[in-house]
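Student: next come a sequence and a model predicted from it.
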Amino acid sequence: MTTETPYLTALQQNGFVVIPSLLTPDEITSLRTAATKATTLTRTGHWPHFRTVPKQFPPWPTTPPPASEGGIWGVQHLLHPSLPGRAEFARFYFSPKVLAIAEELLGLKNHPSSSSTSDEPLVMELFNLLVAPETKDFELRWHRDDIPETASADEEAAMLAAKSPAGKQSHAQYNLALCPDASLIVVPGSHRRVRTEVERNAAPYEPHMPGQLVVELRPGDAVFYDSNILHRGVYKGKEEGGEESRLTLHGSLGVKGVADDQGHDAEQKKVRATAVLQHGVGAWVHRDDAAFGLGERPEKMRANLVAMGTGEGVGFSLQG
């Protein structure tokens, strides 16, 4: 039996969906070149927005650790107007094929969003780059992006229900590989249930969680996943000064509201504002030079992000 929304069906059932060959070979080459340049700028101290070893969550330090201590594992704000290569990243982020997948996953497949007279439902959110740390391996502990590990079973159930009312997502989150990537490890189906006792009592970096699956991506493949699936990352270090061995675009797109008869819309907006604005995107997205020059739709999506606020006082989703 076929379905009109195969990606959404897979996401709802498993908590993730792999989409092979989302990029053409030429697109892979162009984006890999831009990503390598952005990483080099960041590693050499010429781009101030990054994720640093050994921290897993924001806020991030303002000075990167030396390569001997692992250095960086991410480059932030690929859509920032001051970043060289921004145009290349923006063309992908706002490309019709990416937006079409997001629309399906967010239940907007038949929404007239491409019309200049329609109300744009999508929100520009985050677009970052995940890279290999230098000289040493680095691992992220098991987590859900917006639910603390200290939550009780009852609290966890309530938060899962509130963050995905009636099974609807407030955002579409993805990893797009520009190099072979087997860094993401997930527990399929865990996005719709509380942790088992084994999962709750497991070591933070448990290497063999029951039912876990390593998501293997070839260059050009993408995985879209529910951010509250139980997951972690394992990043192999690269030789200091050597060729970049991991370049994975990490993006998210939101929807303006996920309402239901329980009145969860306001709570959804607050939760999503914290998840997005904690990374500092609100500090620059409103600037005059932040326009993309790619037509009306990207600007409407950017305006939807501006409407979220600056990010002052929103706090952080998780700590560590």
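Tutor: Arrived safely. Numbers count the residues shown, from 1 in each chain.

Student: can we go C-alpha only for contacts and neighbour counts from here?
Tutor: Noted.

Student: what's the single longest helix in this protein?
Tutor: For the chain, the longest helix by residue count, based on DSSP state H, is helix 25-43.

Student: wouldn't A273 be in contact with M308 here?
Tutor: Yes - applying CA atoms under 8 Å, one finds A273 in contact with M308, separated by 6.2 Å.

Student: pretty sure M301 is touching S114, no?
Tutor: No - using CA under 8 Å, M301 makes no contact with S114, being 11.4 Å away.

Student: so the two - more neighbours on which side?
Tutor: Higher neighbour count among M301 and S114: M301, with 22 against 12, using other CA atoms under 10 Å.

Student: residues touching the more buried one, list them.
Tutor: Taking CA atoms under 8 Å, 6 or more residues apart in numbering as the contact definition, M301 lies against E120, P121, L122, V123, M124.

Student: what would these look like in TSV with neighbour count, distance to E312 and secondary structure?
Tutor: Shown next, in TSV, are the contacts of M301 (neighbours: other CA atoms under 10 Å; distance: CA to CA, whole Å; DSSP: H, G, I helix; E, B strand; the rest coil):
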residue	neighbour count	distance to E312	secondary structure
E120	22	25	coil
P121	18	24	coil
L122	27	23	strand
V123	25	19	strand
M124	25	18	strand
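
Student: okay, now the one to match up with it:
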Amino acid sequence: MPATPYLDALQKDGFVRIPSLLTPEEVAHFRTIATEATTRTRTGQWPHFRTVPKQFPPWPKTPPPASEGGIWGVQHLLHPEMPGRTEFARFYFSEKVLAVAEELLGLKGEEAKGQDEPLVMELFNLLVAPETKDFELRWHRDDIPETVTPDEELKMLEAKSPLGKQSHAQYNLALCPDSSLIVIPGSHRRVRTEVERNAAPYEPELPGQLVVELQPGDAVFYDSNILHRGVYKAKPEGGAETRLTLHGSLGLNASALAANEDKKVRATAVLQHGVGAWVHRDDAAFGIGERPEKMRANLVAMGTGEGVGYSLQG
């Protein structure tokens, strides 16, 4: 059996930090195009974004003014109309990213390789610092509402990670120093404790919590159902961007998923962000190789996203 240090860490702790996934030269390159994408979005030239104070989709069509916090994310970096999308795609589909995803999804080793492309292109966005005021995300799991009972919570955790394996790999890649993500290690494998269940939504300190510290070029891959939150410091007015974090996910195609996994749940988690509205377009082809097109075709097969609903509210 091949060594799987990343998967071992993910299964044990719910996250794995990978230092220097990008070189300093690559960090500088992507910081430049990420800054351009952010500036374009802040100035109303890109219509896909995450807005303060909203945490989950659907997002407003117009950004709030900077005085109210503005945006905290740029959506759809792989959209055919996004300037710089080819360069973003070169990272998203790079061997260094796909190799980690393959290990985390149990695809490492020749025995796991078949004729069909097992990976699905999912989401690729950019997380940025809000303007003028700090912004926080409440404690949550990405696909499990906080209102469920302990029994329901356990069933959902087990269904989303059959035999301890996930259907997708989700990550943050920092282009600036980033200490925004706060996790509770091991919470992806258990129901919430009474303290966690009764905690305030923005409780600043829970037992065992850990701030994930990333330097430019570092990545953290994490189980989307680990108990986590985000704390985003506002950027200085008129200053340089202080947070540029590439936020992506890749999934397993339908034939590679565990038999007992709910494929509609994963489709909702992905398509709720609106990616299904453009991924099928003729101009959405990347032109950088065969594998990206197969992964894009797997996403097209998920559907358009119409009527799928939303995983969480707020």
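Tutor: Thanks, I have it. Keep in mind that what you see is a predicted model, and the values were worked out from it rather than measured.

Student: of A273 and M308 of the first structure, who's got more company?
Tutor: A273 (21 against 18).

Student: quick revisit: overlap of the contact sets of M301 and S114 of the first structure?
Tutor: E120.

Student: any idea how far N253 of the second structure lies from A259 of the second structure?
Tutor: 12 Å (CA to CA, to the nearest Å).

Student: for the second structure, which segments count as strands?
Tutor: 15-18, 49-51, 71-74, 119-128, 135-136, 168-174, 181-183, 210-211, 219-222, 228-232, 244-252 (DSSP state E).

Student: so which of those strands gets nearest E26 of the second structure?
Tutor: Distance to E26 of the second structure, taken as CA to CA, is lowest for strand 168-174 among the strands of the second structure, at 11.6 Å.

Student: so the closest one corresponds to what in the first structure?
Tutor: Aligning strand 168-174 of the second structure against the first structure (TM-score structural alignment) gives residues 171-177.

Student: so who does T52 of the first structure touch?
Tutor: Here T52 of the first structure is in contact with W60, P61, P64, P65, G70, G71, I72, W73, G74 (CA under 8 Å, 6+ apart).

Student: which one among the residues you listed gets closest to T33 of the first structure?
Tutor: So of those, ranked by how close each gets to T33 of the first structure (CA to CA), first place is G74, at 16.2 Å.

Student: quick one: residues contacting that closest one.
Tutor: So G74 of the first structure contacts F50, R51, T52, N128, L129, L130, V131, A132 (CA under 8 Å, 6+ apart).

Student: how many neighbours does the first one have?
Tutor: Right, the one you point to is F50 of the first structure. So F50 of the first structure, with other CA under 10 Å, has 23 neighbours.

Student: what's the answer for the second one, then?
Tutor: When counting by other CA under 10 Å, one arrives at 25 neighbours for R51 of the first structure.

Student: show me what contacts it?
Tutor: R51 of the first structure neighbours (CA under 8 Å, 6+ apart): P58, W60, P61, I72, W73, G74, V75, Q76.

Student: so it versus S190 of the first structure, what's the distance?
Tutor: Going from R51 of the first structure to S190 of the first structure by CA to CA gives 26 Å.

Student: thanks again, I'm all set now.
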